[in-house]
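In: Show me the folded form of this:
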Amino acid sequence: MTIGRLAEITGVPASAIRFWERHGLLPAPERRGGQRRYPPEAAERIVVLRTCQQAGLTLAEIGELQQDQARREAMIRAKVTEIEQRMVDLEHAHQLMTHALRCGKQDIVGCPTFRQQMSTWRRSS
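Out: This is a model prediction of the structure:
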């Protein structure tokens, strides 16, 4: 398929696809008549790249996914730990926001219930 078709089915701009190719994150496609021609699995690889980006992986980390097993596992273990901490942080933010919607205090920081929850978060960290 052409780069335009690949961009269309993945929702990723052709410029991003070319960028990923230049940085070795996507294999260089074959060319026919000067046009890039991608195999169907290129769309799957792009879905993986986008998912990794949305999870917060840097381009260098995404590149590590394509390295040997030991390097890949080390990066993945570190990233899983980071993601788990972000999940905790997001859960705390969610609790704060939902409490703030219900709380009648002018300043949420002065709310005893919120202050108790913050104390619990600090102890669990």
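
In: going forward, measure contacts and count neighbours with C-alpha atoms only.
Out: OK.

In: Regarding the closest residue to residue 96 other than its chain neighbours, which helix or strand does it belong to?
Out: Nearest-residue entry for residue 96: residue 114, 7.3 Å, with adjacent residues in sequence omitted and distances by C-alpha to C-alpha, 6 or more residues apart in numbering. Residue 114 is part of helix 112-124 when elements are defined by DSSP states H and E.

In: The structure of the following sequence is requested for comparison with the preceding one:
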Amino acid sequence: MTTVSWNTKELTIGELSERSGVPASALRFYERQGLIHSRRTTGNQRRYHRTTLRVVAFIRASQTVGIPLTVIGEVLSFLPEGATPTREFWLRASECWSRELNSRIERLERMRDLFTDCIGCGCLSFEQCALVNPRDRLGEKGAGPHRLNTASPAS
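Out: Now for the predicted structure:
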């Protein structure tokens, strides 16, 4: 276990990993994706500014609620160079993501309800089930999960 001074402005990848609880391999991946940044020493070692801890915390919290890294990166790109996510930044990001999260919740609820209905009839087939997909009306729309992508089921 490495001891890191709270005064230290820069952290090694090991120290950042230890302090954030994120494996070094994930930190290197985040860096390749442009989510976090480091400088290189003359010996080519990574050095992260201490504020990177807050960025990593923001990334992990965002991932926990299901936000993809590409979307997290888009949001982080609005931060000025060297700035860290603040509470206000997090609130703005979460407001933007509320619609996406609510949409995911609705899709999951529809999926749960449709699977319950399908299992209830016993045929387990969306193509042939007269209750879930009468006369294969959804097949006329082409391939894809039409019932799961709409707000109300087809009748």
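
In: re earlier: check which helices and strands the helix holding residue 114 of structure 1 sits against.
Out: Contact analysis of helix 112-124 of structure 1 by 3 or more C-alpha pairs under 8 Å, 6 or more residues apart in numbering; DSSP states H and E lists helix 69-102 as its packing neighbours.

In: So for the helix it packs on, what gets flagged as buried?
Out: For helix 69-102 of structure 1, a neighbour-count test (16 or more other C-alpha atoms under 10 Å) marks 72, 76, 79, 96, 100 as buried.

In: With stretch 19-27 of structure 2 instead?
Out: 20, 24, 27.

In: gap between the residue mapped onto residue 68 of structure 2 from structure 1 and residue 85 of structure 1?
Out: Alignment note (TM-score structural alignment): residue 68 of structure 2 maps to residue 58 of structure 1. Per C-alpha to C-alpha, to the nearest Å, residue 58 of structure 1 is found 17 Å from residue 85 of structure 1.

In: got it, and residue 18 of structure 1?
Out: 33 Å.

In: for residue 11 of structure 1, same thing?
Out: 30 Å.

In: Now tell me what touches the lengthiest strand in structure 2 from outside.
Out: Ordering each strand of structure 2 by length in residues (DSSP state E) puts strand 46-49 first. By C-alpha atoms under 8 Å, 6 or more residues apart in numbering, the residues outside strand 46-49 of structure 2 that reach it are 9, 10, 11, 12, 13, 16, 37, 38, 39, 40, 41.

In: Brilliant, that's me finished.
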